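Engineer: sequence plus predicted model, see below.
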Amino acid sequence: MSTAHASAIVVSDEIAEATAAGRPVVALESTIFTHGLPRPINEEVALEAEDIVRQEGAVPATIGIVAGTAVVGLSNEQIHQLSNETEVVKVSQRDLAVVAAKRLSGGTTVAATAFLAHHAGIRVFSTGGLGGVHQGASETFDESADLTTLAGVPIVIVSAGVKSILDIPATLERLETLNITVLGFGTNAYPGFYVTESGSWIEYAVDAPEEVAAVLRAQVDFGLSSAVLVANPISREKQLDPDEHARVIGEAWARAAAGGIAGNATTPFLLDYIQRATKGESLRVNIDVYRSNARLGAQIARAAALS
């Protein structure tokens, strides 16, 4: 568990009691509803994810920053507040101290959520997609802080891979360098978030939540400090059409280049273009991915609690 100062982080009574009793708990991030989804569906999806976790027999712990305080286990009222405030900032691990000092409210990224979940003793975290290595990173050094944070946080993270606008092969290479275990759930094909397969392959596959729980248990036994990433692909029936996906990604990059879009503006531009070009289908996939990962995360947490 992290040595973060207790006054900087508030853990809800429900989460504190559940972790103390060894009950299954699943961490959920907040940037998906503060920055990733439009209103009012953002709040609906946040609450639905919590409901899915409860239906699967686990306790949801949505994590966010409220007026400078990191909260592990946001209330419905706090989720409503963060979903509708206009001045909510995006908070990675590096931003936690600044946001606390300035008493800002924020949605936590994968990096910040994993850090705070580990502090609270939570072993499983469900998200949509991870950050990774960006296209052209060999020149720009543009790489998500998610990767380096996960190298030092021993938690299971369920995702549908990284967004397909990123450099997936390079991301997998960085994960290997950082000693982060990657497991494909039911497959050795690494998912491409919007599509079932990215074209990249991973060495290890697992077929049941109990197998993931066994890997987590072995990580603890060895004293390993890195995360276990479970790549949970969207089903073929729900994925974006792969041909359309490839076409739209190519168009998005071409439009970004023509418009001189660069740096931090690139990812929001590309994702917005993809959503508009697919007439909202990418948004539908985003939500389906999150539902599936919340469900699998709860199943893994339950299996880990029983082991």
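Structural biologist: Yep, that arrived.

Engineer: only C-alpha atoms from now on, for both contacts and neighbour counts.
Structural biologist: OK.

Engineer: who touches the one residue sitting closest to the centre of the chain in this structure?
Structural biologist: With distances taken as C-alpha atoms, centre = their mean, the residue of the chain nearest its centroid is T127 (3.1 Å). The neighbourhood of T127, defined by C-alpha atoms under 8 Å, 6 or more residues apart in numbering, consists of 28-29, 110, 157-159, 290, 293-294.

Engineer: same check on Y204?
Structural biologist: Here Y204 is in contact with 182-184, 188 (C-alpha under 8 Å, 6+ apart).

Engineer: farthest-separated two in these?
Structural biologist: V182 and N188 (10.0 Å; C-alpha to C-alpha).

Engineer: neighbours of F193, how many?
Structural biologist: Neighbour count for F193, taken as other C-alpha atoms under 10 Å: 28.

Engineer: moving C-terminal from the strand ranked longest in the chain, which element do we reach first?
Structural biologist: Scanning the chain for the strand with the most residues, using DSSP state E, yields strand 59-66. With elements assigned by DSSP states H and E, the helix or strand that comes after strand 59-66 is strand 69-72.

Engineer: all helices of the protein, in order?
Structural biologist: According to DSSP state H, the chain carries its helices in the segments 13-20, 31, 41-55, 76-84, 96-102, 110-119, 137-140, 145-150, 168-177, 209-222, 242-258, 266-277, 281-306.

Engineer: among those helices, which is nearest P233?
Structural biologist: For P233, the closest of those is helix 281-306, at 7.9 Å, according to C-alpha to C-alpha.

Engineer: off-centre distance for that closest one?
Structural biologist: Put simply, helix 281-306 sits 10 Å off its chain's centre (C-alpha atoms, centre = their mean, to the nearest Å).

Engineer: returning to that earlier point: who has more neighbours, V182 and N188?
Structural biologist: V182 (23 against 18).

Engineer: comparison target below:
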Amino acid sequence: MTPIVRPSPAVAAALAESRPVVALESTIITHGMPWPDNLAMARGVESLVRENGAEPATIVVMDGEVRVGLDDGDLEKLAQARDVLKLSRADLAYGVSSGRTGSTTVAATMIGAHLAGIRVFATGGIGGVHRDAETSFDISADLDELARTPVIVVSAGAKAILDLKKTFEVLETKGVPVVGYGCDELPAFWSRDSGIATPIRLDSPEAIARFQATREALGIDGGMLVANPLPQEHEIDSATIGSWIGQALADASSNAISGKAATPYLLKRIFELSQGRSLASNIELVRSNARLASAIAVALASR
């Protein structure tokens, strides 16, 4: 492990003892939810991971280090921080070298997790191919990271603001296994259904752990995406969320919002249009993914 990657004492102890650890991203805290909901969500998810037998490791860049696991004081400090960088593969090293505070996207969290020796990561939804990417060329680095970094990413699919069909086509092209957990149709973040058939269906954490162990035995590089549908009682039907997404995209276009600013803007606008309903579903899907990721980490550790 590089000296600039620093696990917390709790995470370091868990890794040294080969106990299960689940990585958690920090962009959802700094850019995905407003204060104080972001802190309540982060604390709740970390507690949920512990309740399910694993050690949580929220990953963030602070004071020239990649911090892997935070104490409660640092978690609260992060939740209230302003002018926080949003870091991916391209600028993760810049965030460290500049001494700035930076939250980690899916790609950067995967890098930090792998450097620390963590094999499972729970998030809300991955990035992917943005709508109108044929003219903007806006494609998230998350997809390349899944193809190269051996971490299991548990999410509710890709964010529904994206072009989901193109996103999953790119993952297939890059050889990334996409596993539908207990579902025959891939989830679409706030909705359980996307209209896209599940390429591989597995119904237990043990089956996912066995699949990953077999990939490693065969020398197959890269990560795995586990798509975990939001519990039915918390989902937003596709027609309703689709109308909010359409309005948010139109607003982003009229305000010339693009690049890294696009996703935070769209999530905030959808929160406003839904009168907070999207945030409630977002919190529930993160909690659901944390539970499943913990179970997978436990199954991997038991092997």
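Structural biologist: Here it is on my side, so go on. Since we're looking at a predicted model, the values are computed, not measured.

Engineer: TM value for the aligned chains?
Structural biologist: With the length set by TM-score structural alignment, normalised by the length of the second structure, the two chains reach a TM-score of 0.96; 303 aligned residues with a C-alpha RMSD of 1.5 Å.

Engineer: joint contacts of V182 and N188 of the first structure?
Structural biologist: Counting by C-alpha under 8 Å, 6+ apart, the residues touching both V182 of the first structure and N188 are 202, 204.

Engineer: circling back to that earlier point, mean shift between the longest strand of the first structure and the second structure?
Structural biologist: With mean C-alpha distance after the TM-score superposition for the first structure, strand 59-66 of the first structure departs from the second structure by a mean of 0.9 Å once superposed.

Engineer: that strand aligns to what range in the second structure?
Structural biologist: Strand 59-66 of the first structure corresponds to residues 55-62 of the second structure when matched by TM-score structural alignment.

Engineer: how much space between the residue mapped onto V11 of the second structure from the first structure and E211 of the first structure?
Structural biologist: In the first structure, the residue paired with V11 of the second structure is I15, using TM-score structural alignment. The gap separating I15 of the first structure from E211 of the first structure is 25 Å, by C-alpha to C-alpha, to the nearest Å.

Engineer: okay, those two: which has more neighbours?
Structural biologist: I15 (25 against 16).

Engineer: check the gap between the more buried one and G57 of the first structure for me.
Structural biologist: I15 of the first structure is 14 Å from G57 of the first structure, by C-alpha to C-alpha.

Engineer: what's the local residue count around L300 of the second structure?
Structural biologist: Neighbours of L300 of the second structure using other C-alpha under 10 Å come to 20.

Engineer: so who does the closest residue to it other than its chain neighbours touch?
Structural biologist: Counting by C-alpha to C-alpha, 6 or more residues apart in numbering, A209 is the residue found nearest to L300 of the second structure once chain neighbours are left out, at 5.3 Å. Neighbouring residues of A209 of the second structure by C-alpha under 8 Å, 6+ apart: 296-297, 299-300.

Engineer: just send the residues you listed back as a markdown table, with distance to G128 of the second structure too.
Structural biologist: Formatted as a markdown table, the contacts of A209 of the second structure follow (distance: C-alpha to C-alpha, whole Å):
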| residue | distance to G128 of the second structure |
| --- | --- |
| I296 | 24 |
| A297 | 25 |
| A299 | 28 |
| L300 | 27 |
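
Engineer: between these, which is nearest S253 of the second structure?
Structural biologist: I296 (39.8 Å).

Engineer: contact partners for the aligned residue in the first structure for the closest one?
Structural biologist: Applying TM-score structural alignment, one finds that I296 of the second structure aligns to I300 in the first structure. By C-alpha under 8 Å, 6+ apart, the contact set of I300 of the first structure is 124, 209-210, 212-213.

Engineer: what do you get if the cut-off is 10 Å, keeping everything else the same?
Structural biologist: 24-26, 56, 58, 123-125, 156, 158, 208-214, 216, 294, 306 (C-alpha atoms under 10 Å, 6 or more residues apart in numbering).

Engineer: is I52 of the first structure in contact with L28, as I believe?
Structural biologist: No: here I52 of the first structure does not reach L28: they are 11.5 Å apart, not a contact under C-alpha atoms under 10 Å.

Engineer: of these two, which one has the most company?
Structural biologist: L28 (33 against 21).

Engineer: thought the more buried one was touching V110?
Structural biologist: Yes: taking C-alpha under 10 Å as the definition, L28 of the first structure is a contact partner of V110 at 9.1 Å.

Engineer: give me the common contacts of those two.
Structural biologist: Common neighbours of L28 of the first structure and V110 (C-alpha under 10 Å, 6+ apart) are 125-128.

Engineer: possible to save the residues you listed as a markdown table with distance to S144 of the first structure?
Structural biologist: Output for those, formatted as a markdown table (distance: C-alpha to C-alpha, whole Å):
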| residue | distance to S144 of the first structure |
| --- | --- |
| F125 | 18 |
| S126 | 18 |
| T127 | 15 |
| G128 | 15 |
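
Engineer: could you find the closest non-adjacent residue to the aligned partner of Y273 of the first structure in the second structure?
Structural biologist: Matched by TM-score structural alignment, Y273 of the first structure corresponds to R269 in the second structure. Using C-alpha to C-alpha, 6+ apart and skipping the chain neighbours, the partner closest in space to R269 of the second structure is A248 (5.7 Å).

Engineer: equivalent analysis for K163 of the first structure, please.
Structural biologist: K163 of the first structure's closest residue in space is F193 (C-alpha to C-alpha, 6+ apart), at 5.4 Å.

Engineer: how about L283 of the first structure?
Structural biologist: Using C-alpha to C-alpha, 6+ apart, the closest residue to L283 of the first structure is Q275 (6.3 Å).

Engineer: gap between the nearest residue to G73 of the first structure once chain neighbours are set aside and S75 of the first structure?
Structural biologist: Distances taken as C-alpha to C-alpha, 6+ apart place A61 nearest to G73 of the first structure, at 4.2 Å, with adjacent residues excluded. Going from A61 of the first structure to S75 of the first structure by C-alpha to C-alpha gives 9 Å.

Engineer: with neighbour numbers in mind, choose between the two.
Structural biologist: A61 (26 against 14).

Engineer: residue contacts, the more buried one?
Structural biologist: 11-12, 14-15, 25-29, 50, 53, 71-75, 117, 120, 122, 125.

Engineer: next one: F193 of the first structure
Structural biologist: 128-130, 159-165, 231-234, 239-240, 282, 285-286, 289.

Engineer: and the residue of the first structure most remote from its centre, what does it touch?
Structural biologist: For the first structure, the largest distance from the centre (C-alpha atoms, centre = their mean) belongs to A258, which lies 30.7 Å off. Contacts for A258 of the first structure (C-alpha under 10 Å, 6+ apart) come out as A252.
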